[in-house]
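In: one predicted model, sequence on top.
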Amino acid sequence: MKKIVLGLMVCLSVLSFAKDNTLTVGLCAAYPPFESRDTKSGDIVGFDVELANEIGKILNKKVVIKDAEWQALLGGLKNSHYDIILSAMSKQEAGANNVNLSDTYYLLNDVIVVKKDNQEISSKEDLKDKTVGVQLGSGSEKVVDKLEGLEKVARYNYNPEAFLDLKHERIDAVVVGYAYAVNQKNFKEEYKIVGKLAPAELVVVMKKGQDKLTKDINKALDTLKENGVYDSLVKKWLAVK
């Protein structure tokens, strides 16, 4: 019996050690250039992925990436499926009252995108009586909901569906994050940006009460900004090409 108990204690100790040395990151791999699946390898790549790995190095933790549906991310965090969310999530999307938030790691402007030959829309004022597409549950949706005079808001599970409807003129415009917009395939040939809306503060999200982890994440972000790694990631993934 003593051997069995001792064996169980050793197993529990090993599991605890493994968990302590792991940082599990939840994200939705459908938002390039922040996170998406490489079409050739199938690997999840992007700015947030590399940022998470760099944070892991500083915290001396192995980073494990878990892909999830966007709408399920906060629920997964609550149920301890991962330690943090790092998925281009804004303060508004996260809901500061229910979670811990890191310092802002990127300021992302929402923009109005229309087809390149559109001559009717040149600013947000021109969206009156128009149909605007937006992703469900996103910060962009919150921005659109504050706009007045829209004929209709078309809500999509993911942004590619909105861009497909825009391409085929089933909607008049899409509101989306700037970095996502300009990294669309053939963007310059097919679309144009006609206005910027409220910027979104992107943050790392943790369970409510995870104050030590929040402090550690903030220190890691500060270090990455000081040593130049953060700027190199921004240049690699978010610079307009």
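Out: On my side now, so go ahead. Being a predicted model, the structure only gives us computed values, none of them experimental. Numbers count the residues shown, from 1 in each chain.

In: from now on I want contacts and neighbour counts done on CA atoms only, so please keep to that.
Out: Fine.

In: element containing the residue most central in space within the chain?
Out: Residue closest to the average C-alpha location in the chain (CA atoms, centre = their mean): A88, at 1.9 Å. Here A88, judged by DSSP states H and E, is contained in no helix and no strand.

In: I55 versus that one, what's the distance?
Out: For A88, the distance to I55 equals 15 Å [CA to CA, to the nearest Å].

In: could you pull out the helices for the chain?
Out: 2-20, 47-59, 73-78, 91-94, 139-145, 159-167, 178-182, 187-190, 211-226, 229-237 (DSSP state H).

In: could those helices go into JSON lines alongside distance to P32?
Out: Converted to JSON lines, the helices of the chain look like this (distance: least, CA to CA, whole Å):
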{"stretch": "helix 2-20", "distance to P32": "29"}
{"stretch": "helix 47-59", "distance to P32": "8"}
{"stretch": "helix 73-78", "distance to P32": "17"}
{"stretch": "helix 91-94", "distance to P32": "18"}
{"stretch": "helix 139-145", "distance to P32": "15"}
{"stretch": "helix 159-167", "distance to P32": "10"}
{"stretch": "helix 178-182", "distance to P32": "6"}
{"stretch": "helix 187-190", "distance to P32": "13"}
{"stretch": "helix 211-226", "distance to P32": "21"}
{"stretch": "helix 229-237", "distance to P32": "9"}
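
In: let's bring in a second model and compare:
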Amino acid sequence: MFARIATIGLTLLLAPAAMAQTTLKTAVDGTFAPHAMPKLSGGIEGFNVDLAEAVGKQLGKTVTVDAAQFSGLIPALQAGTYDFIVAPVTVSKERAESLLFTEGYLNTDFQFLTKKGAPPITALEELKGKVISVNKGSAYDSWARGLEEKIGWKVESFGTQTDAVQAVISGRAYANVAGNTVVQWAARSNPQIQLSYTYSTGLVWAVALRKDSGPLRSELDQAIECLKTNGTIAALHEKWFGTKPAADSAAVTPFPGYGVPDMPGYDVAAHTPTCK
């Protein structure tokens, strides 16, 4: 069951072409800190919650944000429950065959964390025979399972990233692998774990939509470009990750066309976004 956790609203004039749909529904994994996490006062907060609000302001629309386990987000999107998924979704060729994506708004590498005091991981091969915990349905889940036979590790999936990290703390898993921003946040927040090996992917996180949502993809893509050029995404990067984004990173670089270049569904159409 998907629980409505937060509603992000705004009241701005709508362009005539956008009048047909004034409210958009989206969702996040509410345990994927610092992208989305529970607030002590109730509701959720995080980089992607703020991103949804900023996108809504650019579009002049109300955006409602639900929180649910990541493994259920894409099926719910495809079923029509949501208009798009603002949770971090790693863009891969496999996913782009069945989904539309906006351009990337963050670069993402895969990073491991281990229990405090464990020897540093310097190569994937060192994890032979080890249990690796992952968030069920995530890119890390499919990536780790794809290497299960080659590396010789065992992959265990958990419903939330929080549970995947707890498996390392309890000794049920030797290491957890997730996005670099997520494991870095976990390591800063918990003295029982430490950062380890980073696997460079060259991949990005982007907003995911159904294949039939071309016009909305164009709107969202242009809104993201505006948030890059006006410094909003860079400001959120500093707020939630504690660092400025690199000058050539996806957080500050608008890309030509719509979507992620060299991925299925990419549209080369030139455009100039209208920013508010």
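Out: Arrived safely. Given the structure is predicted, the values throughout are model-derived calculations rather than measurements.

In: ok so, going back, run a quick check on the residue nearest to the centre of the first structure versus D48, I expect a contact.
Out: Yes. At 7.2 Å, A88 of the first structure counts as touching D48 under the criterion of CA atoms under 8 Å.

In: find the residues that touch each one of the two.
Out: F34 (CA atoms under 8 Å, 6 or more residues apart in numbering).

In: quick one: the strands in the stretch 1-150 of the second structure?
Out: 3-8, 23-28, 37-38, 44-45, 62-67, 85-90, 100-101, 106-115, 131-135 (DSSP state E, counting those that start in this stretch).

In: any idea which of those strands gets closest to P75 of the second structure?
Out: Checking the strands of the stretch 1-150 of the second structure against P75 of the second structure by CA to CA gives strand 85-90 as the closest, at 10.7 Å.

In: list of residues touching the closest one?
Out: Outside strand 85-90 of the second structure, the residues touching it (CA under 8 Å, 6+ apart) are 26-29, 35-36, 48-49, 51-52, 73-74, 77, 108, 139, 203-209.

In: check the mean deviation of it from the first structure.
Out: On superposition with the first structure, the mean distance recorded for strand 85-90 of the second structure (mean CA distance after the TM-score superposition for the first structure) is 0.8 Å.

In: shouldn't E151 of the first structure be in contact with D126?
Out: No. E151 of the first structure is beyond contact range of D126, at 11.6 Å (criterion: CA under 8 Å).

In: okay, the strands of the stretch 1-150 of the second structure, which one's buried deepest?
Out: strand 100-101 (a mean of 30; mean count of other CA atoms under 10 Å).

In: check the mean deviation of it from the first structure.
Out: Averaged out, strand 100-101 of the second structure is 1.1 Å away (mean CA distance after the TM-score superposition for the first structure).

In: and that strand, how far out from the chain's middle?
Out: Relative to its parent chain, strand 100-101 of the second structure has a centroid offset of 13 Å by CA atoms, centre = their mean, to the nearest Å.

In: just stretch 166-179 of the first structure next, same as before
Out: Distance, centroid of stretch 166-179 of the first structure to centroid of chain: 19 Å (CA atoms, centre = their mean).

In: counterpart of that stretch in the second structure, which residues?
Out: Mapped onto the second structure using TM-score structural alignment, stretch 166-179 of the first structure covers residues 168-181.
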